[in-house]
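# Predicted model and sequence follow; I will ask about them next.
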Amino acid sequence: MLKKILLSENEIPKQWYNIVADMVNKPLPPLNPATKEVLSAEDLEPIFAKELIQQEMSQDRWIDIPEEVRELYKIWRPTPLVRATGLEKALGTPAHIYFKNESVSPIGSHKLNSALPQAYYNKKQGIKRLTTETGAGQWGAALSFASSVFKLDLEVYMVKVSYEQKPYRRMMMQTWGANVIASPSNKTESGRSILAKDPNNSGSLGIAISEAVEMAAKDPDTRYTLGSVLNHVSLHQTVIGLESEKQMEIAGEYPDIVVGCFGGGSNFSGISFPFLRHKIVDGKGIRIIASEPASCPKLSRGKFEYDFGDSVGLTPLLPMYTLGHDFQPADIHAGGLRYHGAGTIVSQLRKDGLIEVQAIPQLETFEAGQLFANTEGIIPAPESTHAIATVIREALKAKEEGVQKNILFCLSGHGLIDMTAYDQYLTGNMSNYKLTDEEISKTTDSLEKLV
C-alpha cells in the first residue's frame, strides 16, 4: 500500500474543467444591479480582466491552461495524494481516507492555483495594479506572490478581525510587496460609511470586497480579483480534482465520498467538480459533501435568492444561497469561511440535490484538527479542519455500519500561521457560536426586494 501517491510534472493538467458544460440546469445569470437586466461582458470590463470575464461566462467543457501558468504550477504541482493511515487507525474505521495535500504550495494553501492565472491574464492585458480582499489571508498571500511574479502592484483589504488575529499572514503579503489595509478602512467611501454606523466593526469578506471593488472601479489601470465564489475561480481550482483522479486510479480505488470545506467554494469546487462530472454524466453513486461553519451556514440555512456579492451593493446580483449581504458573521478563526454567500455554480448544484452540506461547530473542527495533527503530522488550517471533522463523522459512520468506504478530502492549507487559534482552543478560551433563525431572518427577509 502506498502512503503517498505522486505524479510527475508532465502530468500537471493541461486544461481546466468547466462543470457548467455538463450541468443539466445551468446557473441563473448574474444581473446588472442598476438595470436588473442580465449582466453583459461589457458591464464587467471596468472591474475584471477580459479573458477572466470570458472564462466566467464560458460553457466550454475544457479551457486550456496557458503554458506560462503551467510552468509556474511546477513550483509545487502536482501535489501529493496521501493515505491518512494514522487517522484511520486512531478512528478504528474500515474506511480508507485520502487527502489531497494543497498545503505544500509556497503560500501554504490551494489559493495559488487561481492567483497565478488571474495575475497572468491581467498582466497580459496591460493592467498595472490589482485590488482584492482576503479573510484569513490565504488568498491575499497567494495574490501577493502572484503579483510579485508578474510585477503588478497590489492592494489587499484584509478583514479587520483576521488582520488582528493573523499578523504573520499580513507580513507574508508585505514581504511579497503588497499594501495591506485592515477592512473596514477610512480609505474608501464603502469603509467610511460602515465605520460611521459602527466604529468598532470587525469586518467581513463582504465589506472587504466592497472596498476592493470600489478602488478598482475608480482607476482604468486597476482591476479587481477574487479568490473564491466566481465561476472562473472554481475553474482554475479543478487542477486539484483532475490530479486526484489520476492518483486515485494509481491507488486502485475510487472515492465513495468527496469532502471539501466551504466558504465561497474555491477548494470545494476544485476537489469535487471533476468527480461530480462522473455523477452527472456517468451516474456514479458518489456523495459530495460541503463542510461549512455552523456560525456561517449559507448552504444549510441560507436562502436561494439574488443577492450582492459584497456588503455595500457594488457587485452584480448573483443567484446564490445566501445569508444576506448585511450578514455579519461571528469572529470565528476560520476567516476564509466567513462569507455570506455561495458561488452560483455550487448554489445551483445544491438546489438540484447534487451535493450535500454539513454545518460544523467551531469546537468540533479544532478537535478534529488536533487529532489530524497527532496522527498525520500536519497542523491543518482552521478552514481545513471543517473538512476533517466531516471526514471523521463519515469514517465513524462507516465503522458503525461495518462497511468499507473510500473518503477523499482536500487539505486546503496548513495552520502554521494560525497557532493563535490553536492556542485559544488548547487553553479553553474558544467557544461555539449559536445562530438563531431570527438572526438569519433579519438579513434574508428583504432579499426578494432586490430584484
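That came through fine. Numbering: from 1, shown residues only.

# drop to CA atoms for contacts and neighbour counts, all remaining ones
OK.

# Can you list the buried residues in the top helix by length along the chain?
Longest helix in the chain, counting residues (DSSP state H): helix 382-401. Residues 382-392, 394-399 are the ones in helix 382-401 that count as buried (16 or more other C-alpha atoms under 10 Å).

# Can you tell me which residue is spatially central in the chain?
Centroid check for the chain by C-alpha atoms, centre = their mean gives Ser266 as the closest residue, at 3.4 Å.

# Who are the contact partners of it?
Each residue near Ser266 by C-alpha atoms under 8 Å, 6 or more residues apart in numbering is listed here: 111, 227-229, 233-234, 237.

# let's bring in a second one:
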Amino acid sequence: MRQKKFILQEQEIPTHWYNIQADMPTKPLPPLNPATRKPLNADDLSHIFNKECAKQEMDMEHTWIEIPEEVREKYSYYRTTPLVRAYALENALGTTAHIYFKNESTNPLGSHKINSAIPQCYYCKQEGDTNVTTETGAGQWGMALSYAAKLYGLEAAVYQVKITMQQKPYRSTVMRTFGATVEGSPSMSTRAGKNVITRDPNYPGSLGTAISEAIELATTTPGCKYALGSVLNHVALHQTVIGLEAEKQMKLAGEYPDKVIACFGGGSNFGGIAFPFMRHLFDGSHKDTEFIAAEPESCPKLTRGKFEYDFGDEAGYTPLLPMYTLGHDFKPANIHAGGLRYHGAGVIISQLIKDGFMKGVDIPQLESFEAGLLFAQTEGIIPAPESCHAIAATIREANKATKAGQSPVILFCLSGHGLIDMPSYESFINGDLRNYSVSNSEIEENLKKVPR
C-alpha cells in the first residue's frame, strides 16, 4: 500500500523557530513613529505588545530563536501535524504533478493560528500581564487566542469584524466557550469604533477597524497587552513550526517541493510553511523553488497594492509599516474568506515580493469555493474558505504542469478546516455567491490617503 500520510513523533516538534530576517539579503525596513517618522525599537513597541514579542519583532541577527519548553509542551497537545499526499485530488485532476499538503486543520482549534497564540499568551503571563485583547476576521485567530489565554489564566477580549460575526456565528460562540468576551466591530465601546459608526452606521467592519479597537483597549487598560494573529514578524516566526516539520516530512516522502503555496491574508500561514524552505533559496541549495501566495481577487494587495509606509489599522494607532497596501481605510467586499480581507501585507512578505523571491496570485471567490468543493469530495476534508484559495492556486499550477508535460512537486498549507463555515458553503452551493473585483480607480483613491 502506498504511503499517504507522513507523521513525526512528538519528540520531533521543532526546538527553535526560524527567523528569516537574519538571512534575508535585503533586511526589512523598520517601523516608524507616525508622529516623528523616526524608526522604532523594541522598547517603543512594548507598550502595545509583550516585551519578548517586541524583541522578536525587531531581531535581525539570530537565525534560530529557542521555543520555551513550556510552549513546546503545549504544542504537543496537537503537534506534530500530518503531511499528506493528495492522491485522490491528483487523480481527479488527471495531473502529472505530485501534490502534498501540510494539514494544520487537525488541532482542536481547527487552524494554524494556535501556533502563535500559545507563545504570545505564555510571554504575557511570564511578564505579569493579566489581560490580552485582539481583533479577528473569520474568527480563527479569535478562537485560538481565547483558548491560549485560558491555558495561562488570562482574560481575553476579542473584537470580531461585524460582517464575519454574522456570516460565521459559531466562531464567536467558540470564543465565549473558552471564556473570552466578544464584540462585533465596529462597536460603541471604543472611540475608534464610535467614530466609524458615526461616519457610516451601516459599516460592515474591517480588520483595520477591529485592530484599532483592540489596540485602544490594550493601551488604556492596565495589565493588558495586544496580541496579533498575522502580519507582524514575530507571528510569522512562531508559525515556522509548520515548515520546519514539513521539511522533515518531505524527506520521509523522498521529495522536495518545486512550488510552495499558501493562502494569504497578512502572511502568517504563508510565512509559516514557506520561510523554512526559502532559506534554501537564499543559500543556493534549492534555488529553483517557486513561492506563491494566493489572495482574494477582491483584496489584491500583493498584485495591485503599492509598497508604501502605511498604518496597520484604520484609525492610525499602529506604527507606520513598510508594506504592500491598498490603503489603511480600504473597505473590502463582504467575501466569506474573512481572514483574507486585510488591506496590507506583512513587512517581511512585502520585502520578499519587492525583491522577487515570491509572487502573489489573485483568486476569484467562486473559483476558490469550486476548488474547496473538489478537495472535500476527493480528500474528505472540508477546507476553510481561506484555505480554498491555496487549493485553487495549487490546481492552477497542477493543470499548467500537466499541459506542459511536467511533474513538479507542489506543497501547500491547508491552514484550517471549514466545519464551522458551512453557511459559506451553503451559500455557494445554492448559487448565492458572486465574484468581487476592485477597480483601479478605487485602489488609487484609497492610496491617496496613505501617509507620505
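Thanks, I have it. All values derive from a computational prediction rather than experimental measurement.

# top of the contacts of Ser266 of structure 1 by neighbour count?
Neighbour counts for these, by other C-alpha atoms under 10 Å, peak at Ser234, which reaches 31 neighbours.

# since we're on the alignment partner in structure 1 of Pro383 of structure 2, how many residues are nearby?
Under the alignment by TM-score structural alignment, Pro383 of structure 2 pairs with Pro380 in structure 1. Residues contacting Pro380 of structure 1 under the criterion other C-alpha under 10 Å number 24.

# surely Pro380 of structure 1 meets His414?
Yes: in terms of C-alpha atoms under 8 Å, Pro380 of structure 1 counts as a neighbour of His414; the distance is 4.3 Å.

# and for these two, which residues touch both?
Residues touching both Pro380 of structure 1 and His414 (C-alpha under 8 Å, 6+ apart): there are none.

# on that earlier part again, so which of the contacts of Ser266 of structure 1 are in helices?
Judged by DSSP H, the contacts of Ser266 of structure 1 include 233-234, 237 as members of helices.

# Tell me who's in contact with the counterpart of Gln237 of structure 1 in structure 2.
Matched by TM-score structural alignment, Gln237 of structure 1 corresponds to Gln239 in structure 2. The neighbours of Gln239 of structure 2, taking C-alpha under 8 Å, 6+ apart as the test, are 17, 112-113, 115-116, 268-269, 271-273.

# Distance check, Gln239 of structure 2 against Gln166 of structure 2.
Applying C-alpha to C-alpha, to the nearest Å, the value for Gln239 of structure 2 to Gln166 of structure 2 is 28 Å.

# can you count the residues close to whichever residue in structure 1 pairs up with Gly431 of structure 2?
Counting by TM-score structural alignment, Gly431 of structure 2 corresponds to Gly428 in structure 1. Gly428 of structure 1 is flanked by 10 other residues according to other C-alpha under 10 Å.

# got it, and Ala21 of structure 1?
Neighbour tally, Ala21 of structure 1, other C-alpha under 10 Å: 15.

# which SS state does it fall under?
Put simply, Ala21 of structure 1 is helix when judged by DSSP: H, G, I helix; E, B strand; the rest coil.

# picking that back up, what's the closest of the ones in helices among the contacts of Ser266 of structure 1 to Gly302 of structure 1?
For these, the residue nearest Gly302 of structure 1 by C-alpha to C-alpha is Ser234; the value is 20.8 Å.
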